[in-house]
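Novice: Please work out how this folds:
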Amino acid sequence: MAILNYAPSRYPYFDIVYQDENILVLNKPSGLLTVPGKALEHKDSLQLRVQRAFPTATIVHRLDMATSGLIVLALDMDSHRRISKAFELRQTAKSYVARVFGKLSEEQGSIDLPLICDWPNRPKQMVDHERGKKALTHWKRLACDDQESLVELTPVTGRSHQLRVHMLSIGHPILGDRLYAHEQALQAANRLQLHAKTLKFNHPLSDEPMAFECPVPFSFKSSRGLTDIDHSGN
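Specialist: Take a look at the predicted model:
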């Protein structure tokens, strides 16, 4: 699926949450690619912007263009290698907040469905029990009404589009999702309602545990009006 009318906001140019000699933690806005696209008009990206100020910065993991929130970059090759290894060994922890279509009847649950690229419709992904790679997501309902639910999503694995496809698979697509939402869910928001809110990992040099949290840039709209989102796990 082509990127239509790619024009990410240039203010702020990038948003640093944390910085030291080895790593940067940033808050990526929705609508900005993590790394440059193939086409010339898709070169603007978080990687390119950061490297103009920090030439040695490298991307360790990615967020979808439409997803906002926390992302870590390494400032030296040893830090890149160590953090990449931590992601590979699942020694990091991430949680997301999303607004999804419809009312989730249960308070929490898990989605254990293998995923594979839907090649004729790439970059879309799909559930495939025979060829798919294992994908596991835990979810917890934070609020709901008859039209939508606010959920905390905790991916155990890190497959492409995992949270988006998993929520679709249980009948609750994420609002504003141009790839997977049906028309009603798509029109309910002007951007993908998915935000990487927390990120935990050990510092690549000191091995000190580090934890970051980033405010959610959208609100839960219930029948009682807008509700500010402050979800620290309570």
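
Novice: can we go C-alpha only for contacts and neighbour counts from here?
Specialist: Will do.

Novice: Counting neighbours, what do you get for residue 135?
Specialist: By other C-alpha atoms under 10 Å, the residues close to residue 135 number 21.

Novice: now it, nearest residue through space, not along the chain?
Specialist: residue 114 (5.1 Å; C-alpha to C-alpha, 6 or more residues apart in numbering).

Novice: show me what contacts residue 166?
Specialist: 111, 113, 137 (C-alpha atoms under 8 Å, 6 or more residues apart in numbering).

Novice: what ranges do the helices span in the protein?
Specialist: Here the chain has its helices, by DSSP state H, at 46-53, 77-88, 162-169, 183-187.

Novice: will you turn the ones you listed into CSV that also has distance to residue 98?
Specialist: Compiled in CSV, those are given as follows (distance: least, C-alpha to C-alpha, whole Å):
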stretch, distance to residue 98
helix 46-53, 22
helix 77-88, 22
helix 162-169, 9
helix 183-187, 13
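
Novice: Highest mean neighbour count out of those?
Specialist: Highest mean neighbour count among these (mean count of other C-alpha atoms under 10 Å): helix 162-169, with a mean of 22.

Novice: thinking again about what came up before, the residue nearest to residue 135 against residue 137, yeah?
Specialist: No. Look at residue 114 against residue 137 with C-alpha atoms under 8 Å: they stay out of range, at 10.8 Å.

Novice: this one as well, want them side by side:
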Amino acid sequence: MKILETHIVKTIGKPIRLQEYAVGVFKTINTKSGIKKAIKKGVVKVNDKTATTALHINEGDTIELFQLEEKANQKQFEFSLEVLFEDDYLAIIYKPPGILVSGNSFATIDNALMQNLQKSALTDTTRPRPVHRLDYPTSGLLLIGKTTESIIVLNQLFEKKEIQKTYHAICIGKIERNGEINFPIDDKKASTSFEVIQSIESPRFGFLNLVKLHPKTGRKHQLRKHLFSIGNPILGDKEYSLENKILKGKGLFLHASTLTFIHPFNNEKITITKEFPKKFKKIFP
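Specialist: Predicted coordinates for the structure are as follows:
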């Protein structure tokens, strides 16, 4: 296995469990669940010994994060993806609705990337990986890292909020023309700005609105929860919905439409936009 990152434990006062201490230590993994998964996969070592989730670390310990060697015969999910941008460092693909980005399931975007993207010619080429997520029912643009360094750097850009994401949604009910929603999610600050592009009257829903959304934070289900919090849930949302206002069989009307950022390796401005799905255009031609 190849070492990705090394960390030496400084003053901590008293022994602490590795999976608690290591949150935020590694650039490539920034969540407790991510650390736990890495430990269980055997890619974390402490003082040259494979770590366990029960291990306590002490001052002066050396923690190493390794990259798993990919199996040559690893089965891939045969699924054609639309690639909108690609170079040796990164790619941007279109994620259709109704498919997981990653996880324990076999049928994921993550498992379909290798057959859809070209292998990077750079020395630190690795299995391409998504560097952010979209919900299962959400369609739109997904950013992919193709080298070890690019995965690290793109994660850092997201943390620094240097990658701008624009979404479009169709929401229900009468709504202000624009505004900002500051509603905490899981006791954490969360902020979304919105702008109504077009509204039409609806016999069933009162009004349907095509809205442009700019999340300023990245909480789970943020856009869905925020629009629901102001009484304007997204059309087709079964989880955050008003009584008798659920549209069944058409999926969620939420689309990640634009990604904008400065390419971290050649400093070019990248702006990629994906048009709305057909179901949007049936309501707002």
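
Novice: Just the endpoints, please. Distance across stretch 132-151 of structure 2?
Specialist: By C-alpha to C-alpha, to the nearest Å, the extent of stretch 132-151 of structure 2 from end to end equals 10 Å.

Novice: in structure 1, what residues pair with it?
Specialist: With TM-score structural alignment applied, stretch 132-151 of structure 2 matches the range 61-80 in structure 1.

Novice: quick check, distance from that stretch to the centre of its chain.
Specialist: Computed by C-alpha atoms, centre = their mean, to the nearest Å, the separation of stretch 61-80 of structure 1 from the middle of its chain amounts to 11 Å.

Novice: Could you do stretch 214-226 of structure 2 as well?
Specialist: 11 Å.

Novice: try stretch 144-158 of structure 2
Specialist: For stretch 144-158 of structure 2, the distance to the chain centre is 12 Å (C-alpha atoms, centre = their mean).

Novice: Any figure for the gap between the alignment partner in structure 1 of residue 274 of structure 2 and residue 31 of structure 1?
Specialist: Matched by TM-score structural alignment, residue 274 of structure 2 corresponds to residue 214 in structure 1. Here residue 214 of structure 1 is placed at a distance of 17 Å from residue 31 of structure 1 (C-alpha to C-alpha).

Novice: isn't residue 25 of structure 1 right up against residue 18?
Specialist: Yes. Taking contacts as C-alpha under 8 Å, residue 25 of structure 1 lies within contact range of residue 18: 5.0 Å.

Novice: If you count surrounding residues, which of these two has more?
Specialist: The residue with more neighbours, out of residue 25 of structure 1 and residue 18, is residue 25; 19 against 12, by other C-alpha under 10 Å.

Novice: Identify the residue spatially nearest to the match of residue 274 of structure 2, adjacent ones excluded.
Specialist: The nearest residue in space to residue 214 of structure 1 (C-alpha to C-alpha, 6+ apart) is residue 197, at 5.0 Å.

Novice: Please say which position in structure 2 that neighbour maps to.
Specialist: In structure 2, residue 197 of structure 1 lands on residue 257 (TM-score structural alignment).

Novice: wait, what's in contact with that match?
Specialist: With C-alpha under 8 Å, 6+ apart, residue 257 of structure 2 has these contacts: 140-141, 165-168, 273-276.
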